[in-house]
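Visitor: missing the sequence, but the structure's below:
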């Protein structure tokens, strides 16, 4: 029985590694939309997810081009802060392309968009150039932005979650589960409401 348990454990680890290598297409949260706990052994429980009505964390974004943007400086505008696992992987590319393709409508709704992942500026710049993304990507190598938004990291990659912030700096809507193909339409609908 011990060797069978060990084999099952190894198989589980291998499948998780394959899913991550295949692209960021794993579900971003546990069933029912509850935020996952971190995967590191001995880590403390993840704080409760941000919810509508909470104040958005006043973080400073370091963008792919080296600029810094303090989130509070964007008050008066609606802001989408979306977290994704990894540049130039299948699910993350579909998600970014959807936002790119809906860019005119998103701008007409007065929305600022910031994509956040743990890759470095060079990786973000290559992703932007390859897919002609019209919005900035935030470098979150240390995970500080993910932590401020209470987004779990799994194997150092951010879970796929999104936060729509209203003009007063409050969380308007939260997506703990994101369908990359439908993401842009969901964001636009929420921004217009």
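Guide: That came in fine, so what should we check first? Every value quoted in this text rests on a predicted model; they were computed, and no experiment measured them.
Visitor: make it CA atoms for all contacts and neighbour counts henceforth
Guide: Noted.
Visitor: just the helices in the chain please.
Guide: Secondary structure of the chain by DSSP state H: the helices cover 2-21, 90-101, 103-108, 121-131, 144-148, 183-192.
Visitor: Tabulate the ones you listed in a markdown table, adding columns for mean neighbour count and distance to residue 137.
Guide: Shown next, in a markdown table, are the helices of the chain (neighbours: other CA atoms under 10 Å; distance: least, CA to CA, whole Å):
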| stretch | mean neighbour count | distance to residue 137 |
| --- | --- | --- |
| helix 2-21 | 12 | 21 |
| helix 90-101 | 20 | 10 |
| helix 103-108 | 15 | 15 |
| helix 121-131 | 16 | 6 |
| helix 144-148 | 18 | 12 |
| helix 183-192 | 16 | 16 |
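Visitor: let's bring in a second model and compare:
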């Protein structure tokens, strides 16, 4: 189990490829607010719900100055298929070795239908323009998450 980030922490830098193989470096987004969300697996029901929720709210998030990055352990072909099938408008990043998941506290034990398993902890980490954590959210629900997040960010 990795340590969770707290408000005020400096977000760990990373560079990961997106669904098309394009590298995205968190450091390149300094000066912008960033939402990094971790989801268990592309094309599964809950993850599809969450990704489409971000997609459908992208204009209001971008209008408020936020960039969105989705991160999973999926390999590029699965991410590319998911991105295309759901017409997503933000990058899906591949972290198959789980280094970024662990650095952000998004990998560890969780309760999955009454069983304790090790896996991706559905998490959303909001970063300010200086790369500091402004809002760490762990064990979020896929359904209704973006509406809840928008409320917490004062965007409603």
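Guide: In hand now; what should we look at? This one's a predicted model, so the numbers in the text were calculated from it and none came from an experiment.
Visitor: Could you report the TM-score for this superposition?
Guide: Comparison of the two superposed chains (TM-score structural alignment, normalised by the length of the second structure) gives a TM-score of 0.88, and 148 aligned residues with a CA RMSD of 1.7 Å.
Visitor: nearest residue to the residue nearest to the spatial centre of the first structure other than its sequence neighbours?
Guide: By CA atoms, centre = their mean, the first structure has its centre lying nearest to residue 83, at 0.9 Å. Spatial nearest neighbour of residue 83 of the first structure, excluding adjacent residues (CA to CA, 6 or more residues apart in numbering): residue 116 at 4.7 Å.
Visitor: right, so of the helices of the first structure, which gets closest to residue 55 of the first structure?
Guide: helix 144-148 (11.3 Å; CA to CA).
Visitor: mean per-residue distance, the closest one to the second structure?
Guide: In the superposition with the second structure, the average deviation recorded for helix 144-148 of the first structure is 1.2 Å (mean CA distance after the TM-score superposition for the first structure).
Visitor: In the second structure, which residues correspond to that helix?
Guide: With TM-score structural alignment applied, helix 144-148 of the first structure matches the range 99-103 in the second structure.
Visitor: In the second structure, what residue corresponds to residue 187 of the first structure?
Guide: Mapped onto the second structure by TM-score structural alignment, residue 187 of the first structure lines up with residue 149.
Visitor: and if you look at residue 176 of the first structure?
Guide: In the second structure, residue 176 of the first structure lands on residue 138 (TM-score structural alignment).
Visitor: that older thread, wait, what's in contact with the residue nearest to residue 83 of the first structure?
Guide: Each residue near residue 116 of the first structure by CA atoms under 8 Å, 6 or more residues apart in numbering is listed here: 81-84, 137-140, 145-146.
Visitor: now with 7 Å?
Guide: Counting by CA atoms under 7 Å, 6 or more residues apart in numbering, residue 116 of the first structure touches 82-84, 137-140.
Visitor: Please identify which of these is nearest to residue 14 of the first structure.
Guide: Taking CA to CA as the measure, residue 14 of the first structure sits nearest to residue 84 out of the contacts of residue 116 of the first structure, at 21.7 Å.
Visitor: Verify the contact between that closest one and residue 160 for me.
Guide: Yes. Judged on CA atoms under 7 Å, residue 84 of the first structure makes contact with residue 160 at a distance of 4.6 Å.
Visitor: the more surrounded of these two?
Guide: The residue with more neighbours, out of residue 84 of the first structure and residue 160, is residue 160; 30 against 25, by other CA atoms under 10 Å.
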